[in-house]
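**Q** Pasted the sequence and its predicted model underneath.
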Amino acid sequence: GPFGAIIVKDGKIIGAGVNSVTSLNDPTAHAEVQAIRDACLNIGTFTLKDSVLYTSCEPCPMCLSAAYWSRISKIYYFFTKKEAAEI
């Protein structure tokens, strides 16, 4: 689907991702996970403490777990899961 996510720390975008599940044939390549991977690479650590995840859709359980393990502080989303299913 048409999903995207960014991670912001101290007012600066440190990571971005788009849904790449079908293009990569990777069921874990959701926009949120891709953004977390990008942010960790960009800042050189697996801890994203004090960072905020902005995403186009309510995160699934896998993405929420990834945000938890990376210690993202807040998550904001635009569409609920139900609304996204209607797209």
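**A** All right, it came through fine. Fair warning: this is a prediction, and the values are worked out from it, not measured in the lab. Numbers count the residues shown, from 1 in each chain.

**Q** make it CA atoms for all contacts and neighbour counts henceforth
**A** OK.

**Q** what's near enough to touch the residue lying closest to residue 50 once chain neighbours are set aside?
**A** Closest residue to residue 50 apart from its sequence neighbours, by Cα to Cα, 6 or more residues apart in numbering: residue 73 at 5.2 Å. By Cα atoms under 8 Å, 6 or more residues apart in numbering, residue 73 lies in contact with 48-52.

**Q** And the strands in the chain?
**A** Ranges of strands in the chain, per DSSP state E, are 4-9, 12-18, 51-57, 74-79.

**Q** now the ones you listed as CSV including mean neighbour count and distance to residue 33?
**A** What follows is the strands of the chain, written out as CSV (neighbours: other Cα atoms under 10 Å; distance: least, Cα to Cα, whole Å):
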stretch, mean neighbour count, distance to residue 33
strand 4-9, 21, 9
strand 12-18, 19, 7
strand 51-57, 22, 10
strand 74-79, 14, 13
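
**Q** got another, please set it beside the one above:
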Amino acid sequence: MGYEPTSEELRHLRRCVELAKEALEADDEPFGSVLVSGDGKVLAEDRNRVAGGDHTRHPEFELARWAAENMTPEERAKATVYTSGEHCPMCAAAHGWVGLGRIVYVASSAQLAQWLVEWDVPPPPVRTLPVNEVAPGVRVAGPVPALVDEVRALHRRLHRPLHSPPHSPPHPGA
């Protein structure tokens, strides 16, 4: 089960995955988000920037802050946030408080939580929750099966170094 995005939505979601990859290549956690106006114009985009120690530097939170400073309440309500992963509770709350419209995500928080369990990664300090448990009035669409494997692979790359067995020395005579 999942959400089948329109071609325009898929374009924005692909950009989110590109931003997540940029974050990973910058030694950060792979998350990326794009804010799109009600008439389809890309207004802002960002990637995760938590590697510096400020764990509130999630792209969804940054876009909510940008929207609060640069958009009217009416414009915010008509906007859509596209994102590589479903909002965490902090970002869902910011989204709700700012009054942004719909969220479309590639991978759900439940999927991410399951991947972390599969890879034996310790849980994050804040429990993952679906957006609507934090902000019940927000319209949400996802996950997007066409892109989930790409997002999973990015998270796997992030966590592989922590859990890879050490390299074995070559066999004698090899």
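**A** Good, I have the coordinates. If you're wondering where the values come from, they're calculated on a predicted model, not measured in any experiment.

**Q** Out of the strands of the first structure, which is closest to residue 35 of the first structure?
**A** Each of these has some distance to residue 35 of the first structure by Cα to Cα; the shortest is strand 12-18, at 4.1 Å.

**Q** Where does the closest one end up in the second structure?
**A** The aligned range for strand 12-18 of the first structure in the second structure is 41-47, by TM-score structural alignment.

**Q** what residues does that stretch touch?
**A** For stretch 41-47 of the second structure, the external contacting residues (Cα under 8 Å, 6+ apart) are 19-20, 22-23, 30-37, 58-60, 62-63, 66.

**Q** Then stretch 25-34 of the first structure?
**A** The contact list for stretch 25-34 of the first structure (Cα under 8 Å, 6+ apart) reads 3-6, 16-21, 53, 55, 59, 62-63, 66.

**Q** buried set for stretch 16-33 of the second structure?
**A** Neighbour-count burial for stretch 16-33 of the second structure flags 16-24, 28-33 (criterion: 16 or more other Cα atoms under 10 Å).

**Q** Kindly report the same for stretch 37-51 of the first structure.
**A** By neighbour count on 16+ other Cα under 10 Å, the buried set for stretch 37-51 of the first structure is 37-40, 47-48, 51.

**Q** Show me where the first structure has its helices.
**A** Per DSSP state H, the first structure carries helices over the ranges 21-24, 31-43, 61-69, 81-85.

**Q** ok, residues contacting the last one?
**A** Applying Cα under 8 Å, 6+ apart, the set of residues contacting helix 81-85 of the first structure from outside is 57-59.

**Q** Looking at those, which is nearest residue 78 of the first structure?
**A** residue 57 (5.6 Å).

**Q** Show me what that closest one aligns to in the second structure.
**A** Aligning on TM-score structural alignment places residue 57 of the first structure opposite residue 85 in the second structure.

**Q** Contacts only, for that match.
**A** So residue 85 of the second structure contacts 31-32, 105-109, 151 (Cα under 8 Å, 6+ apart).
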